[in-house]
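[1] how would this look folded up:
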Amino acid sequence: MTIIARSLTGRFTSTFTRITLVQPPPIESQDDLQAAKELVDACERIRQQVSRVVVGQDEVIEQLLIAILSRGHCLLEGVPGLAKTLMVRSLAESMDLTFKRIQFTPDLMPGDITGTDIIQEDPQTGHRQFIFEKGPVFTQMLLADEINRTPPKTQAALLEAMQEHEVTAAGKTYRLDEPFFVLATQNPIEQEGTYPLPEAQRDRFLFHVVVEYPSRDQEAEIVDRTTSTFNSAIEPVVTGEEIIRFQRTVRRVPLPPHVKDWVLDAVRSVRPKEADCRPWVRELVEWGPGPRASQQLVLAAKSRALLKGRTHVTLDDVQALAHPVLRHRIVPTFAAEADGITVDDLITRMIRDHAGAPAKVL
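    Model prediction:
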């Protein structure tokens, strides 16, 4: 596959550079199929371990696993007490990953996240030098708890780490250990004194996951477990190296042309500045999703396909993940908010426009 990229040289002249995109071979051989089977088995073992301490939340756990397999980050939104922190810690333990938690507060500084240079004196020579003290971002799974309670300057300290998997301090760049994931939480209530995430940082998250209340039966089991002597430990069932190998397998899942066309058409259709967008989009959407939405919807759909035991992506995969991928990338207009129309409503309407029927979400 080749594309033509234009590069400007000088003020009036221009040249064209041919770039060849090398596609990874699709999953075809017996070894590839075995790797896909190992991925499914590993994720099932992770689910079993997490279920020892977390009751329910199966859909949330599946979306977190998809994000991890897609090498993406997650923003979890839910009221207090829904086991968000416990869920993330349990995932880290089941995958034998290092885990750290940052409680975001209004007085948190960027250096509190990334680290800072400190003066260290040699007791024998008396010589002093700056030593970089690594912050909590130097881990494999980072829980950014209540990320919307800290100012934008501190929120932005995570941007480079999330995107580049590295930290720059005092002119030096430090690589983070792989695999690296940021799972951030925010509270949908008590918005006074909070700092909404900038669009640029929200776009860095693969998913915006909504954590709902448990069912009555699930809540009854939670009460039984937490008010008795029940205790269950999490055992590591996979390693970080295996997760990295699974991430490579995900990228080799083939994408059928008709699924790719559906993703492009659907995502572009909710951009109000597109000439052929529908009238309701111009009325109800202030800003639509960018190209990263298409990229991450495809990548997440590949992960979901493997989890469902398939080595190819279907329309069900992209439609099932459209809400968590797009809900933080669409800004509704004032008219939509005044009428009580949510972003999820807009995404559902987008799916119906391009499916001809209500979306099938599995």
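[2] all contacts plus neighbour counts: C-alpha atoms, from now on.
    Will do.
[3] Give the full set of residues in contact with I244.
    I244 makes contact with E178, P179 under the criterion CA atoms under 8 Å, 6 or more residues apart in numbering.
[4] helix or strand for it, which one?
    helix 240-250 (DSSP states H and E).
[5] just V267 next, same as before
    helix 257-269.
[6] For E77, see how far away F207 is.
    11 Å (CA to CA, to the nearest Å).
[7] For the closest residue in space to K308 that isn't next to it in sequence, give me its contacts.
    Excluding its sequence neighbours, the residue lying closest to K308 (CA to CA, 6 or more residues apart in numbering) is V40, at 7.9 Å. Taking CA under 8 Å, 6+ apart, we find V40 in contact with L306, L307, K308, G309.
[8] How many residues are close by V281?
    Neighbourhood size, V281 [other CA atoms under 10 Å]: 22.
[9] Skip ahead from the helix ranked longest in the chain and say which helix or strand is next.
    Scanning the chain for the longest helix, with DSSP state H as the assignment, gives helix 30-50. In the C-terminal direction, the helix or strand that comes right after helix 30-50 (DSSP H and E) is helix 58-69.
[10] okay, the angle between that next one and helix 240-250?
    Helix 58-69 and helix 240-250 are oriented at 90 degrees to each other (axes from the mean of the first three to the mean of the last three CA atoms, to 10 degrees).
[11] Can you list the buried residues in helix 58-69?
    V60, I61, E62, Q63, L64, L65, I66, A67, I68, L69 (16 or more other CA atoms under 10 Å).
[12] And stretch 147-156, by the same measure?
    Burial within stretch 147-156, assessed by neighbour count using 16+ other CA under 10 Å, is assigned to I147, N148, R149, T150, P151, P152, T154, Q155, A156.
[13] Would you do the same for the sequence below? I want to compare the two.
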Amino acid sequence: MSTETQLIDWRDKALQFEQQINQVVIGLQPAVRNIILAVFARGHVLLEGNVGVGKTTLLRAVAQGLGGDYQRIEGTIDLMPADLIYYAYLNSEGRPCVDSGPLLKHGDTLATFFFNEINRARPQVHALLLRAMAERSINAFNQDYALPHMQVFADRNRVEREETFELPAAAKDRFMMEINIDMPNSDAVLDELMFNPRFHDTDQLIGNMSNNRFYYQLNDLAQTLQQHIQTSPKLRAYALSLWKATHQPQHYGVQLSDVEMPQLLMAGASPRGMSYLIRAAKTRAWLEHRNHVLPEDLQGVFSVCMTHRLFLNPMYAYRKEQLLPELITGILNQVAAP
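    Model prediction:
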């Protein structure tokens, strides 16, 4: 089978997978599309949203469709790094025993790892997770364990801030995307969620999904996809200008109300972040039936790939919910596309 034929076949599978998820969680199409992009670009995802908007159901649907094993851990103030690796207990005979924790329980068949309320966990836990995310391996019991197919999804509760730890820049930068899961604003969707019994039994809803079991093929597919989708010299120059604008937006004519632009940013996007942006843009082009990247592909994933990588100076940090979206919009409007 030629590479072109292989990618067409996989695109059909990806779009069918997306359609299945949209039947399980309704009213979240933009978020679902971004998660599909992250899955096929092999990037980790940070989710943010209010309580009860479908984040867990969405990830369970993703895990069901991908196949492989799914693990979930709850972030708590007393969670320690060792809790990700093992847990100790007394068996029925009163003897101490040690079993594998959530990162090791399924070995190399672990496909989807969900860290719920990651900002409640201590920085030491974040540090351990970073290695697992970056290297897809972990050291325990004096040996390395490979996690070649693991994709991490972490959730931050946007409402509650007590007993939480802000994720450090290094942790945020390991996530390809930060996706906001917003409450559906359509009356028809809300009516379905409230009154259609189909959406009241989550286990049955997800159990009806097909288990495609293609998780173990995604790494090779992503590599083929990234090599096959092309970028022109003008597109590359445009991407470079976007990156520079995340560091010095005032040089591109970006102006925000009541802001001294040279003092706005403490740090812009990292080279790793731009690499993730290109990977996501290539995947978007592929899903749009193209073998080359257009400016609209970069623009379509710029916000979810860049917003969590821009760090405001303390004098403006309290306005970040307002300023960061305005900055992203300003950059896309002011940087000339080819």
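[14] Quick TM-score on the pair, please.
    Once superposed, chain against chain, the TM-score is 0.86 (TM-score structural alignment, normalised by the length of the second structure); 319 aligned residues with a CA RMSD of 2.9 Å.
[15] I'd like the contacts of V40 of the first structure laid out as JSON lines, including distance to L108 of the first structure, neighbour count and secondary structure.
    As requested, these are exported to JSON lines (distance: CA to CA, whole Å; neighbours: other CA atoms under 10 Å; DSSP: H, G, I helix; E, B strand; the rest coil):
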{"residue": "L306", "distance to L108 of the first structure": "40", "neighbour count": "21", "secondary structure": "helix"}
{"residue": "L307", "distance to L108 of the first structure": "38", "neighbour count": "23", "secondary structure": "helix"}
{"residue": "K308", "distance to L108 of the first structure": "41", "neighbour count": "11", "secondary structure": "coil"}
{"residue": "G309", "distance to L108 of the first structure": "44", "neighbour count": "12", "secondary structure": "coil"}
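[16] Could you export the residues you listed as a markdown table, including distance to F132 of the first structure?
    Below are the contacts of V40 of the first structure laid out as a markdown table (distance: CA to CA, whole Å):
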| residue | distance to F132 of the first structure |
| --- | --- |
| L306 | 41 |
| L307 | 41 |
| K308 | 44 |
| G309 | 45 |
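[17] Helices along the second structure, start to end?
    3-24, 29-41, 55-66, 123-135, 169-173, 187-195, 202-207, 218-228, 233-245, 271-287, 295-306, 314-317, 320-334.
[18] Mind putting those helices into TSV with distance to R156 of the second structure?
    Output for those, formatted as TSV (distance: least, CA to CA, whole Å):
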stretch	distance to R156 of the second structure
helix 3-24	21
helix 29-41	15
helix 55-66	10
helix 123-135	13
helix 169-173	12
helix 187-195	23
helix 202-207	21
helix 218-228	26
helix 233-245	26
helix 271-287	20
helix 295-306	15
helix 314-317	18
helix 320-334	15
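[19] what's the closest of the ones you listed to F114 of the second structure?
    Checking these against F114 of the second structure by CA to CA gives helix 55-66 as the closest, at 7.7 Å.
[20] how much does the closest one stray from the first structure?
    Its aligned residues in the first structure lie a mean 0.7 Å from helix 55-66 of the second structure after superposition (mean CA distance after the TM-score superposition for the first structure).
[21] Can you check which part of the first structure that helix sits on?
    The alignment of helix 55-66 of the second structure onto the first structure (TM-score structural alignment) spans residues 84-95.
[22] what sits up against the matching stretch?
    Stretch 84-95 of the first structure has contacts (CA under 8 Å, 6+ apart) with 46, 49-50, 53-54, 61, 76, 98-99, 141, 143, 145, 183, 185, 211, 234-240.
[23] List buried residues within those residues.
    Neighbour counting with 16+ other CA under 10 Å marks 46, 49-50, 53-54, 61, 76, 98-99, 141, 143, 145, 183, 185, 211, 234, 236-240 as buried within these.
[24] Report the angle between the helix holding I244 of the first structure and helix 84-94.
    With the same axes, to 10 degrees defining the directions, helix 240-250 of the first structure sits at 100 degrees from helix 84-94.
[25] in the second structure, what residues pair with helix 240-250 of the first structure?
    Matched against the second structure by TM-score structural alignment, helix 240-250 of the first structure falls on residues 215-225.
[26] which one of F207 and E77 of the first structure has more residues nearby?
    A direct count of neighbours by other CA under 10 Å for F207 of the first structure and E77 places F207 higher, at 31 against 20.
[27] And that one? What does it align with in the second structure?
    Using TM-score structural alignment, F207 of the first structure lines up with M177 in the second structure.
[28] Many thanks, we can stop here.
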